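> Structural data only, the sequence is not supplied:
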């Protein structure tokens, strides 16, 4: 398969990351004592997540100082690094994670998955499946409604005290609100995921479409499975 088709197969939106989950606090390298300033381009979106409910810091703070840990994630695609890092966080540490993505759909999905972290079955179903159960759909609509209220600051209290979207531009907040509302009330007519997936595979494989099962099995065993 040519390089162009391989890149097209990955898609233009990174729904899943391409690396294993990492504990960002034990990935090597010594903590810096110098201030680290982050310049965010206008075309990307910045969301702040904190393991402490109060006292969010600015990007100009040191990467580590007196128990405070600042981590910048760019284009991670999903919250795997966040979850593994939080799982190994010490009781005395305060973690601030700055997430930058070039697609607001990815930002919305990360917020959704982090909201559902403790609902294991729902998390895995939404993380890996294109078709979901009716009860999962109800949960998705409920959570999307809460996130919509959170990003537009229309709630009397924060939906999640560990989430800060104040660094987003107003038009980005409006776009996030539109995405969440689309999850609550999908526009008619409903899409057939089977047809969408089939069209995607036809476009990606081209003349190899009729041998797609063999192509998938080859990619699984030769590229995804560790040797």
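Cool, got the structure. Because the structure is a prediction, the values reported are computed rather than measured.

> alpha carbons only for contacts and neighbour counts from here, please
OK.

> immediately after the strand or helix carrying residue 199, which helix or strand?
In the assignment (DSSP states H and E), residue 199 maps to helix 193-205. Later in the chain than helix 193-205, the nearest helix or strand by DSSP H and E is helix 212-219.

> Name the residues that touch that following helix?
Residues from elsewhere that reach helix 212-219, judged by Cα atoms under 8 Å, 6 or more residues apart in numbering: 205, 208.

> re the thing from before, mind checking how far the helix holding residue 199 is from the chain centre?
Chain-centre distance of helix 193-205: 23 Å, with Cα atoms, centre = their mean, to the nearest Å.

> got the angle for it vs helix 212-219?
70 degrees (axes from the mean of the first three to the mean of the last three Cα atoms, to 10 degrees).

> Against which helices or strands is helix 193-205 packed?
helix 3-10 (3 or more Cα pairs under 8 Å, 6 or more residues apart in numbering; DSSP states H and E).

> Packing partners of the lengthiest helix in the chain?
Looking across the chain with DSSP state H, the single longest helix is helix 134-151. Judged by 3+ Cα pairs under 8 Å, 6+ apart, helix 134-151 is in contact with helix 104-115, helix 120-128, helix 170-184.

> Could you identify which of the ones you listed is most buried?
With neighbours taken as mean count of other Cα atoms under 10 Å, the helices and strands packed on helix 134-151 reach their highest mean count in helix 104-115, at a mean of 19.

> would JSON lines of the helices and strands packed on helix 134-151 with distance to residue 194 be doable?
Compiled in JSON lines, these are given as follows (distance: least, Cα to Cα, whole Å):
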{"stretch": "helix 104-115", "distance to residue 194": "21"}
{"stretch": "helix 120-128", "distance to residue 194": "15"}
{"stretch": "helix 170-184", "distance to residue 194": "19"}
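
> Against that first model, consider the following:
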């Protein structure tokens, strides 16, 4: 898979999203699968090293659900071992996975929430409240091993201090914790642009035209500019984004008056947009078609389609499809997608439940 990285200088100390599109790792491993994994007598084991988000997990499991339901190919258990260097990245992946599997929220709304929390520095107030609810659920899972995620997550590979760090990160997502993400992101931009800060619009226009457009032209210039300037990648019409996305707060090492310190702030990417992870590739060729030299859909639409597709397959085992008469109206935030629960989904009994192992150290 090609990386769509424009600059590592502004990538920050922590990666909150990946630099490459999602892959079905089971399909990618074709020809390298051991006998026990091929006949499903033992789980299919995957090691993900610093994936930054859960796109590979969701894509792999949704593809497996489709193979089992629509192609009658029996699927065995999956075990994902995730290695991340920072607890913030690991905590975020637990958060994103919990959103994807939240049966209480309709699929369309859940896809919007997942993309918003994955990518945006600012959230709607309702999303901020939802994030705090997810934090409460994850803290209960860590402390008491209770809740809907407990049967899917194995934290036994974490050392006690790593588990404590994970709990501390999740605890900082509550609205009582101050996080001035607008100011802190602006400080990062000033550091990155230096003397070019006042002309940063010209700089990012150059970056888009010369670096991004040749490899990912489906990312619209307006969306790219908005994200680079404000940190907002996915916006719904008539919505106000005023609450900080506390899941993007993290600690980074630095020096103060000659002493080593850890400073809490926004240390994520300010140059390479989250569109590369979820919004530049999909399995429906209609999304990448152009008319009169212009794309008929945007990276936001592709991302929405991808996430809806993953959620739909996990719940129903069926591929998410858009009828020809609905395609033009389908866009990020549109109501063409249907909702549904997870009672009889891929996680509900048609195949052995996948287990995700989280580890910070090998």
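Received the coordinates, thanks. Quantities reported herein were computed from a predicted structural model and do not represent experimental measurements.

> picking up where we left off before, mean shift of the helix holding residue 199 of the first structure relative to the second structure?
For helix 193-205 of the first structure, the mean distance to aligned residues of the second structure following superposition is 1.1 Å (mean Cα distance after the TM-score superposition for the first structure).

> State the span of the second structure onto which that helix is aligned.
Aligning helix 193-205 of the first structure against the second structure (TM-score structural alignment) gives residues 181-193.

> in the matching stretch, what counts as buried?
Neighbour-count burial for stretch 181-193 of the second structure, counted by 16 or more other Cα atoms under 10 Å, picks out 181, 184-186, 188-189, 192.

> what does stretch 138-154 of the first structure give?
Within stretch 138-154 of the first structure, the residues that count as buried by 16+ other Cα under 10 Å are 140-141, 143-151.

> What does residue 123 of the first structure correspond to in the second structure?
Using TM-score structural alignment, residue 123 of the first structure pairs with residue 114 in the second structure.

> unless I'm mixing things up, that match is touching residue 96, no?
Yes. Assessed by Cα atoms under 8 Å, residue 114 of the second structure is found in contact with residue 96 at 6.4 Å.

> circling back to that earlier point, what's the closest of the helices and strands packed on helix 134-151 of the first structure to residue 227 of the first structure?
helix 120-128 (23.6 Å; Cα to Cα).

> The closest one to helix 104-115, inter-axis angle?
Counting by the same axes, to 10 degrees, helix 120-128 of the first structure lies at 160 degrees to helix 104-115.

> what's the mean distance for helix 120-128 of the first structure versus the second structure?
Helix 120-128 of the first structure sits 0.8 Å off on average (mean Cα distance after the TM-score superposition for the first structure).

> just the angle between that helix and helix 134-151, please?
Computed by the same axes, to 10 degrees, the angle between helix 120-128 of the first structure and helix 134-151 is 80 degrees.

> Who are the packing partners of helix 120-128 of the first structure?
helix 104-115, helix 134-151.

> contact partners of that helix?
The contact list for helix 120-128 of the first structure, computed with Cα under 8 Å, 6+ apart, reads 113, 116-117, 132, 136.

> so how far is it from its chain's centroid?
Computed by Cα atoms, centre = their mean, the chain-centroid distance of helix 120-128 of the first structure equals 13 Å.

> Roughly how far does residue 82 of the first structure sit from residue 210 of the first structure?
Using Cα to Cα, to the nearest Å, we find residue 82 of the first structure at a distance of 40 Å from residue 210 of the first structure.

> Quick check: the gap between the aligned residue in the first structure for residue 205 of the second structure and residue 185 of the first structure.
Using TM-score structural alignment, the equivalent of residue 205 of the second structure in the first structure is residue 217. Going from residue 217 of the first structure to residue 185 of the first structure by Cα to Cα gives 37 Å.

> What of residue 210 of the first structure?
Counting by Cα to Cα, the gap from residue 210 of the first structure to residue 185 of the first structure is 36 Å.

> Please apply the same query to residue 138 of the first structure.
Taken as Cα to Cα, the span from residue 138 of the first structure to residue 185 of the first structure is 11 Å.

> What of residue 83 of the first structure?
As for residue 83 of the first structure, its distance to residue 185 of the first structure is 29 Å (criterion: Cα to Cα).

> Neighbour count for those two, which is higher?
Neighbours were counted for residue 83 of the first structure and for residue 185 using other Cα atoms under 10 Å; residue 83 has more, 16 against 12.

> what's the counterpart of that one in the second structure?
By TM-score structural alignment, residue 83 of the first structure lines up with residue 58.

> cool, residue 167 of the first structure as well?
Under the alignment (TM-score structural alignment), residue 167 of the first structure maps onto residue 157.

> helix, strand or coil for its match?
Judged by DSSP: H, G, I helix; E, B strand; the rest coil, the three-state class of residue 157 of the second structure is coil.

> Does it touch residue 359 like I think?
Yes. At 5.5 Å, residue 157 of the second structure counts as touching residue 359 under the criterion of Cα under 8 Å.

> out of the two, which sits in the busier spot?
Each of residue 157 of the second structure and residue 359 has its neighbours counted (other Cα under 10 Å); residue 359 has more, 22 against 15.

> got a list of what that one touches?
Shown in contact with residue 359 of the second structure (Cα under 8 Å, 6+ apart): 81-84, 155, 157-158.

> Please pick the buried ones from those residues.
81-84, 155, 158.
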